[in-house]
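Colleague: have a look at this prediction, sequence included:
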Amino acid sequence: MRLLMEVLIPVARGNAAVADKSMSAAINRFIDAAKPEAAFFHLKEGKRAAIFIFEEMKQDKLMAHNEAFFAALDAEIWITPTLNLAELQKHL
């Protein structure tokens, strides 16, 4: 299933994670594990944020993906199943 994961990182924890390089490590661990087809980084509500699009067929792996951001960055995470345009058009 294709998923959209949005990650929102608190400012203070984000600043510390940039300084000690744990943000880069957490993002790289997720990228290596989930192999997202897209990754975008932006600001949301004045905080660091990221959006990842990735495929995951095993629900139990979502816990591991989440934990990397929860533990390292105190992040808020939202995961939403998503379709691309071709998939949507099949059902219209």
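Modeller: Nice, I can see it.
Colleague: make it CA atoms for all contacts and neighbour counts henceforth
Modeller: OK.
Colleague: ok now do Ala68, which residues does it touch?
Modeller: Ala26, Arg29, Phe30 (CA atoms under 8 Å, 6 or more residues apart in numbering).
Colleague: and these, which of them are in helices?
Modeller: Counting by DSSP state H, these place Ala26, Arg29, Phe30 in helices.
Colleague: one more to weigh against that first structure:
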Amino acid sequence: MRMLLNIRIPHEPFNSFVRDGTIGELMERILAEMKPEAAYFTSENGTRGAIFIVNLEEPSQIPKFAEPWFLSFNADCEFRVVMVADDLKKAGLEALGAKWK
């Protein structure tokens, strides 16, 4: 299932990793493990943030995607189910509209 993973990263300990020069290696390890379909880095309410599109085959994979952020950065992670346009086409909106008039 395609999921949007929204991450809010507090200043610490991220700043410490930047200062000691290890942030690049740590981020590479996390991203290599995640293999996101898409990755965007942004700000989130005045802190660092990231938005990823990931595929989960089952709910038990949630920790695989969240724990690196929890354990490395004390980050907050939020998962939301998302669709691409082709998924929406398959949703049967016309039939649902007719059923729920």
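Modeller: Arrived safely, thanks for sending. In this text, all values refer to a predicted model and were calculated from it rather than measured experimentally.
Colleague: buried subset of the contacts of Ala68 of the first structure?
Modeller: For these, a neighbour count by 16 or more other CA atoms under 10 Å gives the buried set as Ala26, Phe30.
Colleague: which residue ranges of the second structure form helices?
Modeller: Using DSSP H, helices in the second structure cover 11-20, 23-34, 62-73, 85-89, 93-99.
Colleague: give the aligned range of stretch 43-60 of the first structure in the second structure.
Modeller: Under TM-score structural alignment, the counterpart of stretch 43-60 of the first structure in the second structure spans residues 43-60.
Colleague: next, the buried residues of the matching stretch.
Modeller: By neighbour count with 16+ other CA under 10 Å, stretch 43-60 of the second structure contains the buried residues Arg48, Gly49, Ala50, Ile51, Phe52, Ile53, Val54, Asn55.
Colleague: list of residues touching it?
Modeller: 1-11, 34-42, 62.
Colleague: now do the residue of the first structure most remote from its centre against Thr82 of the first structure, distance only.
Modeller: Going by CA atoms, centre = their mean, the residue of the first structure most distant from its centre is Leu92, 28.8 Å out. With distances taken as CA to CA, to the nearest Å, Leu92 of the first structure is found 15 Å from Thr82 of the first structure.
Colleague: without its sequence neighbours, what residue ends up closest to Glu76 of the first structure?
Modeller: Distance criterion CA to CA, 6 or more residues apart in numbering; nearest residue to Glu76 of the first structure, sequence neighbours excluded, is Leu8 at 5.1 Å.
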